[in-house]
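1. Got a predicted structure here, sequence first:
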Amino acid sequence: MIKKILSILFISQIFSHTQAQNSFYIANKAPLAPLKYIELPLGAVKPKGWLHTQLKIMRDGTTGHLDEYYPKIMNDNGWLGGKGDAWEETPYWLDGALPLAYLLDDATLKAKVQKYVDWVIANQRPNGYIGGITKAEREGKTLSDCQQGDDWWPKMVMIKVMQQYYTATNDKRVIKCLSNYFKYQYQNIKACPLVKWTEWAQARGGDNLMSIYWLYNITGDKFLLELGDTIYQQTTPWTDLLGKRNWVMQAAANQTNEKWMERHAVNVGMGIKLPAIYYQSKKNPELLKSLKTGWSDLMLLHGLPHGMFSGDEDLNGNDPTQGIELCSIVETMFSMEQMISITGDQTYMEALERMTYNALPTQTTDDYNSRQYFQIANQVQVSRGVFDFTLPFWRGMCNVFGPYAGYTCCTANMHQGWTKFTSHLWYATPDKGLAALLFAPSSIKAKVGDGTEVSIEEETNYPFEDQINFTINTPKSVDFPFEIRIPVWCKEATLLLNGQKLRTEQGGKIARIKRVWANGDKITLQLPMEVKTTNWAGNSRAIERGPLVYALKIEEEWTKKEIKEEGIYYDIQPKSAWNYGLVLPVVQKTSENTSVTIKPKSDAFVWNSTNAPIEIKTTGKKIPSWQIVEGVARQPITARDGLYLGEVDKKEETITLIPYGCSKLRVVAFPVVK
């Protein structure tokens, strides 16, 4: 039996899919390049376990109710024909609320978001224009000229909302609406280019291009490919910026007004997918090479231990006291999800999982009603102040937790992070199989092989524990390939079929198992998680285990405050010491000088320090001179040999670390001391 299993198991580092595309789902039509992985319809993946809890918290919190109390969306909404918000914030909210409604199959939330989709479709102008009522229309004019229209940018977000809605419902009105809209854009984009109203549309044209190709794959209308070329030419040249390298270096040095939109971290997070999106049309490998070079450079010069690049609001180097805007996290996540589909490159799978499980959860409160505009990696207090941010003066509110603290774009945009991550845990393969490329407790229902609909239950407490079980439910035996990512951080993984060992495999590969699957077949993936240290800015060290980065657990004192302009917010002060360096033996022999404690699994898990499901204990010494200055715990100077040479307490202390995503106060980038 084992020999038979092994004979049909094929595992390779780089698997070249056939040119034939999966006919069950929306795949690329010629002449677009075949996709490496194909996105599944919204609702095909369902959350389970702790992930289901996270999405329910969002439904019961801001994501499910933002339109009921946030004045900008609640009052006279422009996307429902009113005079209120007709720009980005309503579509931002819908871009998370609509997928949440279908992921949870929540009738109330479905009804809430449906009215916005219906209004956009019902109020499309005869010439194809969509969006809020324009100034010209309120003056009694018809939109006979594109000059009387309005910004292209917010429409790009609303189109993403409608795409997701279509995959969930198959509502043909969406295709007619988008076809007419893109015909309008095709006829007017040269007279009214992307940059006409705002630079935001110019910087974010990749999202426009992405939707054009999506629609082409459904209708096959050739004008869409020509429109795509024009949109690419009018968009900020992210391909050149990423590939030619001077940009990312200049961004580390230049904080002036000069070309600041090219340094704006949210623009970068959205723009980074542009080379991959356009590659579908041109099939030029230089496009993907530019993307790979740019991502590597970006993380080298601006990357932080939690997996994101700095951005407060601009790219701002790799010092652990720089900030990260919440919008930039969720937009970079979405870009990665698209890049995975197009390139199949495991680099982006690893990057997506790291930022999702570390940077994302720490920036919102337990009830998902408050968030930070900027988080800080080494964040030993949360308070009003200007700190070291490139955008320091927004009433000093960029670092505190609150519903509206800082700019409110994040109040509306944060909702797409967890929802889209959930819907992209699984992809279809071009040869009518399925791929588990990202891991979380979930289930998938999809057509495979000969068209049989199967479901797979993914039982796991990942990213906290190291075992993942996939149970296949099928009405009959069916032949299809099943691909599973082996994370790069795992030295050696083990695959089992129905409890019997198949083989071990090194990390950084995609395991492919093609066989005739029977009902109840179970694949188990064991991913041993080794504790290790990694080197970051200023010779600092972070402690990692598996996909998670660990941070010093600091006792927190929360204080609720209020200012007239922005309402309530929360200040958090440390109640325990934080100024520790790691002793040298922790770096030299990490596994021997750390101990890991895993708490019992709970589906009621919340990302906070109290409920942290794992603790790592290790040894540190206090650095007396490392203190908060101007609200910032700036990194102690470390010699090139990696050691801090200033005064250090003689006493060694046991310190406790928790997953970075569970922290609000923390040190993650530690100096090393003798």
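-> That came through, no problem.

2. hey, let's count contacts and neighbours off CA atoms from now on
-> Will do.

3. Confirm for me that Ile340 is in contact with Ala351.
-> No: here Ile340 lies out of contact with Ala351, judged by CA atoms under 8 Å, at a distance of 10.4 Å.

4. Compare those two (neighbour count), which wins?
-> Neighbour count, other CA atoms under 10 Å: between Ile340 and Ala351, Ile340 has more, with 26 against 18.

5. contacting residues for that one?
-> For Ile340, the set of contacting residues under the criterion of CA atoms under 8 Å, 6 or more residues apart in numbering consists of Lys36, Tyr37, Gln346, Tyr348, Met349.

6. The second one contacts Ser341, correct?
-> Yes: in this structure, Tyr37 is within contact of Ser341 by CA under 8 Å, at 4.5 Å.

7. so the closest residue to Lys650 other than its chain neighbours is in which element?
-> Excluding its sequence neighbours, the residue lying closest to Lys650 (CA to CA, 6 or more residues apart in numbering) is Lys621, at 7.2 Å. Element membership for Lys621 (DSSP states H and E) is strand 614-622.

8. Output the contacting helices and strands for that strand.
-> strand 580-583, strand 595-598, strand 653-659 (3 or more CA pairs under 8 Å, 6 or more residues apart in numbering; DSSP states H and E).

9. mind checking how far Gln124 is from Thr169?
-> 20 Å (CA to CA, to the nearest Å).

10. okay, these two: which has more neighbours?
-> Under the neighbour definition other CA under 10 Å, Gln124 and Thr169 were set side by side, and Gln124 has more, 17 against 13.

11. Put this next to the previous one:
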Amino acid sequence: MKPPFLFLAALCPLLLRAGAQTALAPLKYLTIPLGKIKPSGWLMDQLKVQTNGLAGHQHEFYAYVSQTDWMGGNSYYSNLEEAGSYCQPHSNQCKSFRFPVLRPLSSRFNGVLGPEVNTTKPRYLWGRYPFMFGAIQMLEYDPSLTDQVVTALHKFVVVANAMLHAGQGVDAWAQTRWEDFVMVLQWLYDYHPNGKEDLLIDTMKYLKWTGVPWEKVFSEQNPFGLPLTWHGVNMAEGLKALPSTYRFTHNQTDLDVASKGWDMLFEYHGRPSGIYSADEYLAGLEAVRGTELCLVVETMFSGSYLYQVMGDPKFADRVEKITYNALPATLTGDMWSRQYLQQQNQIAAKNMNPNPFPNDGAYSNVFGLEPNYPCCTVNHPQGWPKFITNAFLMTPDKKSLVHLYLGPFETTVTLDSENQVKAVVDTQYPFSDVLTTRITATKAFTYYVRIPSWVVGGTIAIDGRVVQPVAPVNGLQAVSVKAGTTLFVLNLPAPVTTGMFSSSSGHSVPDFTSITESRPHGSIAVHRGPLHYAFDIPRNQTVLARNAQQPLAVDLQFDATAPWQYAIDPATLKFAPAAPPATLPSPIFDSGKPPVSITVSACPISWPIAGDTFAAPPPTNPTCTGSARTIRLTPFGATKLRIGEFPVVQLG
């Protein structure tokens, strides 16, 4: 039986011929080659912790990343290429994956990427997409490989195009994740077309019309209406589909539907940690339902791409929120163990009885090597590196540099007219409101820095002059940089809120009196700036399993050792920053490590447990069962057991 959307392939030329463009629409912002953006400070330490953890060592003992497993090995390899540009120990690991595939490609007749010896597996397209992303990153970091990589990719395009025209190569995964291949084709078109522009665009069209029609998935009339696309990670990857489609259709509706689909996804399934819920399939708003780690990193990637195509600051705001909350929350501080599913209210990490996840196993919230499924083990290392590689962008004319994601970074680039620019950002953000940026340039130009939507009363001081209020346009503050050195200091304070402000185009001074976040059962979540705050439940741990080849790879059970059943009075929320240390603790995303917290008055309440391992929904209109006290809330990403959505009381 042919895949359900495959019959559209025959209609593809007719569907797209009318009014079709022969050139791709330009991007709003251009990415900077891998290796040109470097993390520093606590963020560099985070990369080192990841490299020294499961992400940097699983190739030594974990069978799922072997070269005989094309999907697992390719996902891991693609992530290694990015991480390797920051942490050099990865370089030999990358080579061990890349060269057995690339070396014979220049002479291989059929141009197929990947091993096909001694296998009866059908030749499907999707499993090769992660490798192609990794190959592009490899080329950017090591331009001497350009001819080899570009030749290999173009040969594969010929094979893939013929397969698509013949109705071959499209399985269920290729139907939902075709946009990844389209992005590779568009990279070839933009930088190495080799006179094959028509073939590249034809292949893009066939991929779209043999795949899931995402414009229907994100329709307001039938939100998330196609059964296969209810899968959370497919949804995360599919967020890239319509912006990639727009580049060859030039159809504004593609962008409008993509933007609305993003908003609907978070309206119906969003989490205060920035991400949405899907314990395999989309899971609604209840705080006990799960979010898959693969979903977290894929949504970060998609949000970055949406911003590059559309330029709406709401995408960048949410990616930053996800990165500084949902991503670290689902890994142990040393990054040797990860969850399959994280919960907003998570009172234990253990074999759950009964299981609140209808489509995943009861072991899904254990921190370990591969709880439930192995995919997140090989895929999670892309999160931090992709965030870093998209932290700076260029305008399409290459005359300006854009600092998109805030944190400790530096970048060295050559802008238009051979303008050599270096930008160094010294900050402890998001654990501080202050960012000091030093820019050296051979010629004057306009530098842009994103001002997040949650900032109130932000200021900028350039070269020691009078402090001025920030005045962003479409989320970006323009800074006039002179030839030589320019130094500017940003102060980006934010109020404590019980709603997460989500910007739309062109925010300047948001109206925080209108911020509301509807959580189920009348509960609330606490935010300040990019950080979501939660009650860090004291815990003990039990080692459930230890890998025989690598004893640091352990499965951990966490149990609460103190009460967590509190209601809070939101009128008493108070930001409590500590004196900033010269160097932040390592690893920063672990219990007691961040130097910021929020205090709040609370009282114990009756809050039942569902089964014996997870919290019931937050009680509505609770009554105190004990005296009021002050509790401390800390950044969500540093908690491993937590309450992130609280019942509300008035304590007078």
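-> Perfect, I can see it now. For clarity, every value in this text was computed on a predicted model and none was experimentally measured.

12. care to give me the TM-score?
-> Once the chains are overlaid, their TM-score stands at 0.88 when taken by TM-score structural alignment, normalised by the length of structure 2; 599 aligned residues with a CA RMSD of 2.2 Å.

13. What is the equivalent residue in structure 2 for the residue nearest to Lys650 of structure 1?
-> Alignment note (TM-score structural alignment): Lys621 of structure 1 maps to Cys603 of structure 2.

14. for Ala377 of structure 1, same thing?
-> Residue-level alignment of Ala377 of structure 1 against structure 2, with TM-score structural alignment as criterion, gives Gln344.

15. And Thr90 of structure 1, by the same measure?
-> With TM-score structural alignment as the criterion, Thr90 of structure 1 lines up with Gly73 in structure 2.

16. got a list of what its match touches?
-> Residues in contact with Gly73 of structure 2, defined by CA under 8 Å, 6+ apart, are Tyr64, Val65, Ser66, Gln67, Phe97, Val378.

17. Can you give me the separation between the residue mapped onto His52 of structure 1 from structure 2 and Asn345 of structure 2?
-> When structure 2 is aligned by TM-score structural alignment, His52 of structure 1 is paired with Met44. Separation of Met44 of structure 2 from Asn345 of structure 2 (CA to CA): 30 Å.

18. Between the two, point out the one with more neighbours.
-> Per other CA under 10 Å, whichever of Met44 of structure 2 and Asn345 has more neighbours is Asn345, with 24 against 18.

19. Chain neighbours aside, what residue packs nearest to that one?
-> Of all residues apart from its sequence neighbours, Ile643 sits closest to Asn345 of structure 2 (CA to CA, 6+ apart), at 4.5 Å.

20. Pull the contacting residues for the counterpart of the one you found in structure 1.
-> In structure 1, the residue equivalent to Ile643 of structure 2 is Val667, according to TM-score structural alignment. Val667 of structure 1 makes contact with Ala377, Asn378, Gln379, Val380, Ala551, Leu552, Trp578, according to CA under 8 Å, 6+ apart.

21. mind redoing it with 7 Å?
-> Val667 of structure 1 sits next to Asn378, Gln379, Val380, Ala551, Leu552 when contact means CA atoms under 7 Å, 6 or more residues apart in numbering.

22. where's the first one, which helix or strand?
-> This points to Asn378 of structure 1. Under the assignment here (DSSP H and E), Asn378 of structure 1 is part of no helix and no strand.

23. Just the ones of the contacts of Gly73 of structure 2 in strands?
-> When strands are assigned by DSSP state E, not one member of the contacts of Gly73 of structure 2 lies inside them.

24. Tell me the one among those residues nearest to Pro530 of structure 2.
-> Comparing the contacts of Gly73 of structure 2 against Pro530 of structure 2 with CA to CA places Val378 closest, at 27.1 Å.

25. Nearest residue to the closest one in space, please, no chain neighbours.
-> Tyr76 (4.9 Å).

26. Structure 2: which residue goes with Lys157 of structure 1?
-> For the record, residue 157 of structure 1 is Val, not Lys. In the superposition onto structure 2, Val157 of structure 1 corresponds to Pro130 when matched by TM-score structural alignment.

27. Quick one: average offset of the one helix or strand that match maps to versus structure 1, please.
-> For Pro130 of structure 2, the host element (DSSP H and E) is helix 129-141. In the superposition against structure 1, helix 129-141 of structure 2 averages 0.8 Å from its aligned positions (mean CA distance after the TM-score superposition for structure 1).

28. what number of residues lie near the match of Ala377 of structure 1?
-> As a measure of burial, Gln344 of structure 2 has 26 neighbours, counting by other CA under 10 Å.

29. still on that earlier bit, enumerate every residue touching the match of Lys621 of structure 1.
-> By CA under 7 Å, 6+ apart, the contact list for Cys603 of structure 2 reads Tyr566, Ala567, Ile568, Cys624, Gly626, Ser627, Ala628, Arg629.

30. Would you mind confirming that Gln379 of structure 1 is in contact with Leu665?
-> Yes: between Gln379 of structure 1 and Leu665 there is a contact under CA atoms under 7 Å: 5.3 Å.

31. Neighbour count: these two, which is higher?
-> Under the criterion of other CA under 10 Å, the comparison of Gln379 of structure 1 against Leu665 puts Leu665 first, with 27 against 24.

32. circling back to that earlier point, on the three-state scheme, the nearest residue to the match of Ala377 of structure 1 once chain neighbours are set aside is what?
-> Computed as CA to CA, 6+ apart, the closest residue to Gln344 of structure 2 that is not its neighbour in sequence is Ala287, at 4.9 Å. Counting by DSSP: H, G, I helix; E, B strand; the rest coil, the backbone at Ala287 of structure 2 sits in coil.

33. What spatial separation is found between the aligned residue in structure 1 for Asn161 of structure 2 and Val157 of structure 1?
-> For Asn161 of structure 2, the aligned position in structure 1 is occupied by Tyr186, per TM-score structural alignment. Here Tyr186 of structure 1 is placed at a distance of 18 Å from Val157 of structure 1 (CA to CA).

34. who's more crowded, the two?
-> The neighbour count for Tyr186 of structure 1 versus Val157, taken as other CA under 10 Å, is higher for Val157 (23 against 17).

35. Roughly how far does the more buried one sit from Leu301 of structure 1?
-> Between Val157 of structure 1 and Leu301 of structure 1 the distance, using CA to CA, works out to 30 Å.

36. Kindly report the same for Val606 of structure 1.
-> With CA to CA as the criterion, Val606 of structure 1 and Leu301 of structure 1 are 32 Å apart.
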